[in-house]
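Asker: my questions concern the predicted model and sequence given below.
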Amino acid sequence: MTIKLYNTKTRRKEDFEPINKDDVRMYVCGPTVYDRAHLGNARPVIVFDVLYRLLRHTYGPDHVTYVRNFTDVDDKINARAAESGRSIGEITAETTQWFLDDMAAVGALEPSIKDRDHDRAMPRATQYIAQMVTMIEDLIAKGHAYAAEGHVLFAVESYSKYGALSGRSIDDMIAGARVEVAPYKRNPMDFVLWKPSDDATPGWAGPVVGGKSIGRGRPGWHIECSAMAHDLLGATFDIHGGGNDLMFPHHENEIAQSTCAGHDFANVWMHNEMLQVEGKKMSKSLGNFFTVRDLLDQGVPGEVIRFVMLSTHYRKPMDWTEKKREEAEKTLRKWRGLVADIEPAPSPAPEVIEALSDDLNVPGAMAALHEMAKRIESFQRSDVPHELMAAFIGSAHLLGLLENSAAAGGWVLEPHLTDLAMRRLLINIAEELHEARMTAMQTKDFAAVDEMKMALQDAGVEVRMSQESVDLIAGPDFDPAKLEALK
């Protein structure tokens, strides 16, 4: 089946045709490692993890290269080191591992490269300074960059297509952007490729200009991805991804410097939309800012975070709400109950592959999963068709769900919940309790409701009630025999 992807560069959905089907190559911009990953940071990781899984399914796991970098040289890192009194190396090592742990918790596969060298698939910027210096020197030699007061800057006017990715003219970008207007810049939009370092700041030997080193310094942000992508994926590769907040200036600048260095760079550019919380932009000032680790520490399984993220198409804003979290938890508990102790050879359903192949239509794939779950529930457990269960499990795995991974956390249900009839009993009791509660709201007599709740709690069932529904969750001490009186 042909995969179609929306290409930001051409602003249309296109058939995806890899340069080499034996080595499909994708680069995704990774984090600057100075703190915990916030919830918005998880969205591109999950989006491109699904694409990675689809590419592996389509072309074979050994024929897909996925690179995602770590920015470990940055002024934010320097500032954090100065604030804390800790070394830069200690901070970046710790926060890099935090990121890997948190992304594993939401079910993301680690990037990989053909030779299976994971360090190369997750490169650190500090490991590629030499490649950055070489690219900067090449840009200077070709007249696309210039040295000024210890800096090297890219001359945006030397690249006629600057702004094509984001659809902005240079004049518009100057008017709308917060750019550093320094006296040594020829044009306000010229961006830094190299800047000087003092004794307290990390630094390396700089590019050679006119036979002389420009001096000790460090790279600008944009040059690192161009240098690493070229070194690891070649002058031209298939897909470059990231959040749409990176489209300008980061990706715009990557294209400019890479193209001017003689590299065709990425054929397809993909960008996910941003995340909101309860309909508002996530912000510390609004009190709705939290990290992935915050949610995990509150007991929200990573699989729930992933499920909520998958509920919205990647090119639309994603709104994290408490209601969506609750619904995701309820659905995943039900789905894990359906597949407990069943291990058919997974084989994704054609309708799920078709949805994902249509520009990662994950909501469409999730709708197909919901429909398969309903069909499974319509059978007695022993009568569920093998092909249906295999398609359900295989489809879920393709989306990174229902796997026995770090994201599962405590979700793998105990054997007492593998009985489909018992699950149906709990559903029926929940419906009866909801009806009893609605009646009690009218009569103001809650005696029957309280009696049912006490019987459920005595049987080891947690009762969660809202105006819309009742959710019953069987705990580790669940004793189904004590539910006889409620049948």
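Answerer: Right, received. Where do you want to start? Numbers count the residues shown, from 1 in each chain.
Asker: C-alpha only now, for contacts and for neighbours.
Answerer: Will do.
Asker: other SSEs contacting the helix or strand that contains residue 54?
Answerer: Element membership of residue 54, judged by DSSP states H and E, is helix 39-59. Packing partners of helix 39-59 (3 or more Cα pairs under 8 Å, 6 or more residues apart in numbering; DSSP states H and E): strand 24-28, strand 64-68, strand 236-243, strand 265-272, strand 275-277, helix 302-309, helix 386-398.
Asker: quick one: buried residues of it?
Answerer: 39-56, 58 (16 or more other Cα atoms under 10 Å).
Asker: again, but for stretch 6-20
Answerer: Within stretch 6-20, the residues that count as buried by 16+ other Cα under 10 Å are 6, 7, 8, 14, 16, 18.
Asker: still on that earlier bit, the helix holding residue 54 to strand 265-272, inter-axis angle?
Answerer: For helix 39-59 against strand 265-272, the angle by axes from the mean of the first three to the mean of the last three Cα atoms, to 10 degrees is 130 degrees.
Asker: quick one, helix 39-59 and strand 236-243 angle?
Answerer: Interaxial angle, helix 39-59 versus strand 236-243 (the same axes, to 10 degrees): 150 degrees.
Asker: hold the first one in mind and look at this next one:
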Amino acid sequence: MLKIFNTLTRKKEIFKSIKKKKVSMYVCGVTVYDFCHIGHARTFLFFDIVYRYLNNIGYYVKYIRNITDIDDKIIEKSKLKQLSIKKFTEIIINKMNLDFYSLNLKKPTLEPRATDHILDIIQIIDFLLKNNFAYILNNGDIFFSIKNYKRYGELYKKNNNKKFFFKQENDFVLWKKSKKEENFWDSPWGNGRPGWHIECSAINQKYFKNTIDIHGGGNDLIFPHHENERAQSECFKNINFVNYWLHTGMIIFKNEKMSKSIGNTFLIKDLIMYFHSDSIRYYFLSTNYRHPIYYNIKNLKNSEKIVKKFYFCLNIFKKINTNVCLKNSSYFYLFKKSMNNNFNTPVALSILLKLSKKIIFYYEKKNFKKSKYLSETLLYLGRILGFFSKKFNSFKFNKKNETKLNEKIKKIINKRNKARKLKLWNKSDLLRNELLKLGVNIKDKKIL
């Protein structure tokens, strides 16, 4: 019996889908103004596991992950690049798809873009205006009024203080009147473009119509994004918007939340150059999805050693059965028990590790039949978690990764030494941070 921790109720609940053996799942996707970072990797790897596991236990999952392809940052970046918004976002979306492919993420059922749903957005805003849930400012912007939605703040629960929420400054934008030379769409209220939160409500309404089983994202989205999305959606339909809210924890680097805004992010495209995608997957799944992860290159290297061990166990036999029957397997029972306990991937991974040790033990004892059966079990359970993808031609590991990493470290050290000699201290500090991201902590000697 699957139990899920629901952010709204702050407790684990038995999962019951609205429709028998069918699940509706929506995850807030990427705002495509820059390359994807490892915070994205953490969130979307987790929901990839949710998607895979629900499929494995017999559910058909309609999984929607939106793409935000219009907002202030996108407009700014496209101007800097001297590209149209459409061309700029297309480039970033292609890069995003490459990143997600390299991490072996399953494609969602649908990946709708905000700009393809302007009419749906206008329909909701029109209803909210007519029913006094929204109002128009003198400058033409349209805002949602939170005072008329009495459940506002339930998801975030900031000190359980209603006064914190029910202030006019917490009202949020639904539609922005366009400035000169900005992209715009026609609406009953003049030329403009949608606010951020409204796109998710419109996309959910378009493809799911009513209550959704699962809605998720990073826990930085709980407030204001998910709180606002819930408010406008429930005012529009007058029904419960979502049954189970799931949120992943943040990545911490040098005691700070990893964030593009403070410039301490590490990009997926860089990480995948030095580590196998299964090593990255293992690293993120080895911490409970709700807890923060303290980014540490040493832990990534340890994950890589474990994954190499898995591949060794699968590679000692020329051919292993990919359709092994596990009905009476204690490993399968323990694996399923851990995953049914709110997707407890750290425990699930510990079962794979035990399996790998037993495979080697029986192989060395020349009990090849037992060793091979356990290899088949490892392959089957690993694939539920997205390891050992069919896209890899063999189980051989890319040994060039470590060499590439060492070469990059040497280049950064050389650049930093030159910067220090020229007393370019700001540049030197930036390069030190780059080295720290790669697990290298330098102790400087005084420059004479």
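Answerer: Thanks, I have it. Here the structure is a predicted model, which is why all the values come from computation and not from measurement.
Asker: tell me how the two chains score on TM-score.
Answerer: With the length set by TM-score structural alignment, normalised by the length of the second structure, the two chains reach a TM-score of 0.81; 383 aligned residues with a Cα RMSD of 2.1 Å.
Asker: one step back: TSV for the helices and strands packed on helix 39-59 of the first structure, including mean neighbour count and distance to residue 217 of the first structure?
Answerer: Below are those laid out as TSV (neighbours: other Cα atoms under 10 Å; distance: least, Cα to Cα, whole Å):
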stretch	mean neighbour count	distance to residue 217 of the first structure
strand 24-28	25	26
strand 64-68	25	25
strand 236-243	22	27
strand 265-272	22	26
strand 275-277	20	35
helix 302-309	25	40
helix 386-398	22	45
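Asker: I'd like those as a markdown table, with distance to residue 176 of the first structure appended.
Answerer: A markdown table is the format used below for those (distance: least, Cα to Cα, whole Å):
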| stretch | distance to residue 176 of the first structure |
| --- | --- |
| strand 24-28 | 26 |
| strand 64-68 | 30 |
| strand 236-243 | 20 |
| strand 265-272 | 21 |
| strand 275-277 | 23 |
| helix 302-309 | 31 |
| helix 386-398 | 41 |
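Asker: max pairwise distance over the buried residues of stretch 6-20 of the first structure: which two?
Answerer: With Cα to Cα as the measure, no two of the buried residues of stretch 6-20 of the first structure lie farther apart than 8 and 18, at 16.7 Å.
Asker: where do the strands of the second structure begin and end?
Answerer: For the second structure, the strands defined by DSSP state E occupy 3-6, 11-14, 22-27, 60-65, 134-136, 142-144, 172-177, 192-194, 212-218, 242-248, 251-253, 256-257, 293-294.
Asker: mean deviation, the fifth one versus the first structure?
Answerer: Once superposed with the first structure, the aligned residues differ from strand 134-136 of the second structure by a mean of 1.1 Å; criterion: mean Cα distance after the TM-score superposition for the first structure.
Asker: got a list of contacts for that strand?
Answerer: With contacts defined as Cα atoms under 8 Å, 6 or more residues apart in numbering, strand 134-136 of the second structure is touched by 125, 128, 129, 142, 143, 144, 145.
Asker: number of nearby residues for the fifth one?
Answerer: This points to residue 143 of the second structure. For residue 143 of the second structure, the neighbour count with other Cα atoms under 10 Å is 22.
Asker: any idea what it aligns with in the first structure?
Answerer: Per TM-score structural alignment, the equivalent position to residue 143 of the second structure in the first structure is residue 153.
Asker: would you confirm that that match contacts residue 189?
Answerer: No - checked against Cα atoms under 8 Å, the pair residue 153 of the first structure and residue 189 is beyond contact range at 9.8 Å.
Asker: contacting residues around whatever residue of the second structure lines up with residue 300 of the first structure?
Answerer: By TM-score structural alignment, residue 300 of the first structure lines up with residue 275 in the second structure. By Cα under 8 Å, 6+ apart, residue 275 of the second structure lies in contact with 304, 401.
Asker: any idea how far residue 275 of the second structure is from residue 119 of the second structure?
Answerer: Per Cα to Cα, to the nearest Å, residue 275 of the second structure is found 43 Å from residue 119 of the second structure.
Asker: next: residue 245 of the second structure.
Answerer: Separation of residue 245 of the second structure from residue 119 of the second structure (Cα to Cα) stands at 27 Å.
Asker: equivalent analysis for residue 218 of the second structure, please.
Answerer: Distance from residue 218 of the second structure to residue 119 of the second structure, by Cα to Cα: 28 Å.
Asker: do the same with residue 330 of the second structure
Answerer: Separation of residue 330 of the second structure from residue 119 of the second structure (Cα to Cα) stands at 53 Å.
Asker: which of these two has more neighbours?
Answerer: Each of residue 330 of the second structure and residue 119 has its neighbours counted (other Cα under 10 Å); residue 119 has more, 14 against 10.
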